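> predicted model, plus sequence, below.
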Amino acid sequence: MSGIGKRLTDAGLALPEPMTPPPGLEFNFELVRISGQYAYLSGHGPYDGTHPLVQGTVGAELSVEQGYAAAGQAALSMLASLQQVLGDLDRVTNWLKADVSVNAVPGFAHTTLVANGFSDLILNLWGPAGRHARSAPGVAALPFNIPVVVDAVVEITG
């Protein structure tokens, strides 16, 4: 088992099925695009395969804590896609940038607290190599009414 795989297990976490388009839709983009020593990750939400794990707007149907948990689930979804493409999460050597869009009510001022659900999980797994630049805008809506979408850039080996 890889180092990151062991840390996931030790934390009691498991990767979901990698995101796939819902029936009747096709992705016309790649979830993970490799270029040189970088992997560019398309937006991932809290999904298990085609199924959203949580839906709703933070500040209305969902609390900050529920949004935080959804951001962690989005991180696991992203890791499932990375695992599928790279074969081993230990190939990720540095997390460089993450954009966490939060589906929130107008005036919601705690998007960074929600986004911490993503960042905390990555930092817990990668340690200092998990520190990344980040933005966390609030948005009026996200696909399928999911509460967060995260895209990222990571540095990889081999």
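Nice, thanks for sending it over. Residues are numbered from 1 along each chain as shown.
> alpha carbons only for contacts and neighbour counts from here, please
Noted.
> neighbours around Ser63, how many?
Ser63: 14 surrounding residues under other CA atoms under 10 Å.
> where is the longest helix in this protein?
Scanning the chain for the helix with the most residues, using DSSP state H, yields helix 64-86.
> which elements pack onto that one?
When contacts are defined as 3 or more CA pairs under 8 Å, 6 or more residues apart in numbering; DSSP states H and E, helix 64-86 sits against strand 32-35, strand 38-44, strand 47-48, helix 111-126, strand 148-156.
> hmm, try it at 6 Å
helix 111-126 (3 or more CA pairs under 6 Å, 6 or more residues apart in numbering; DSSP states H and E).
> tell me the centre residue of this structure?
In the chain, the residue lying closest to the centroid (CA atoms, centre = their mean) is Ala75, at 2.9 Å.
> run through who's touching the longest helix of the chain.
With contact meaning CA atoms under 6 Å, 6 or more residues apart in numbering, helix 64-86 is reached by 15, 18, 44-47, 89, 114, 117-118.
> put this next to the previous one:
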Amino acid sequence: MAHIEQKLADLGLVLPEPVKLPPDVRLPFSLVNIRERRVFVSGHGPQNDDGSIAGPFGKLGKDVTVEEGYELARKTALSMLASLKRELMDLDRIQAWCRVFGMVNCAPEFTQQPAVINGFSDLIYELFGPEAGRHARSAVGMAALPMGDGIAVEIEAEVLID
């Protein structure tokens, strides 16, 4: 078993199945776009193991707690890793996480977006270590995010591969 996948197993974490979207949602783009060594990863949301979109849904600071948001960001990391695994076949090909852009569906007065997106960053650092896992990051609030009542977190990224 590959190094990163072994770490996931040791943590008791599972990569989800491909995303199961509502019938009215169409994605006319690639979730993972490879350009030489650069890999651009489209916005991902949290998923359950079966590929369904994970909740709770709604706005941080109103419907969803910071702790729940942190866990949703962590699930979003697993969702993204699953897409990367399907494209790259081996997560150990990832040499560096370059950039992460975290979007948080939040009430106007909510200001803890970084604490929410830490769920993503913490897992990436845990799996890839302080050198390959180190990344530049933004964590911003959004008035709304897609899917039903609105997913609470969406994250996109850029990685380098061998």
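Sure, I can see it. Because the structure is a prediction, the values reported are computed rather than measured.
> TM between them?
Aligned and superposed, the two chains score 0.95 in TM-score terms (TM-score structural alignment, normalised by the length of the first structure); 157 aligned residues with a CA RMSD of 1.2 Å.
> give me the mean deviation of the longest helix of the first structure from the second structure.
With the two structures superposed, helix 64-86 of the first structure lies on average 0.4 Å from its match in the second structure, counting by mean CA distance after the TM-score superposition for the first structure.
> returning to that earlier point: identify the farthest-apart pair in the contacts of helix 64-86 of the first structure.
Leu89 and Val114 (24.3 Å; CA to CA).
> which one of those two is surrounded by more residues?
Val114 (26 against 19).
> what's the match for Ala144 of the second structure in the first structure?
The alignment partner of Ala144 of the second structure in the first structure, by TM-score structural alignment, is Ala141.
> now for the nearest residue to Leu8 of the first structure once chain neighbours are set aside, how many residues are close by?
Nearest in space to Leu8 of the first structure, with sequence neighbours left out and distances taken as CA to CA, 6 or more residues apart in numbering, is Ala14 at 6.5 Å. Look at Ala14 of the first structure: counted by other CA under 10 Å, it has 13 neighbours.
> in the first structure, what range does stretch 71-91 of the second structure match?
With TM-score structural alignment as the criterion, stretch 71-91 of the second structure aligns to 69-89.
> flag every buried residue along the matching stretch.
For stretch 69-89 of the first structure, the neighbour count (16 or more other CA atoms under 10 Å) marks 69-83, 86, 88-89 as buried.
> and for stretch 146-158 of the first structure?
Across stretch 146-158 of the first structure, burial judged by 16+ other CA under 10 Å covers 146-156.
> also stretch 39-47 of the first structure?
Across stretch 39-47 of the first structure, burial judged by 16+ other CA under 10 Å covers 39-47.
> what's the answer for stretch 104-119 of the second structure, then?
Going by 16+ other CA under 10 Å, stretch 104-119 of the second structure has these buried residues: 104-107, 112-119.
> what do you get for stretch 48-56 of the first structure?
So stretch 48-56 of the first structure, judged by 16+ other CA under 10 Å, has buried residues 48-49, 52, 54-56.
> so who does Val105 of the first structure touch?
Gly59 are the contacts of Val105 of the first structure under CA under 6 Å, 6+ apart.
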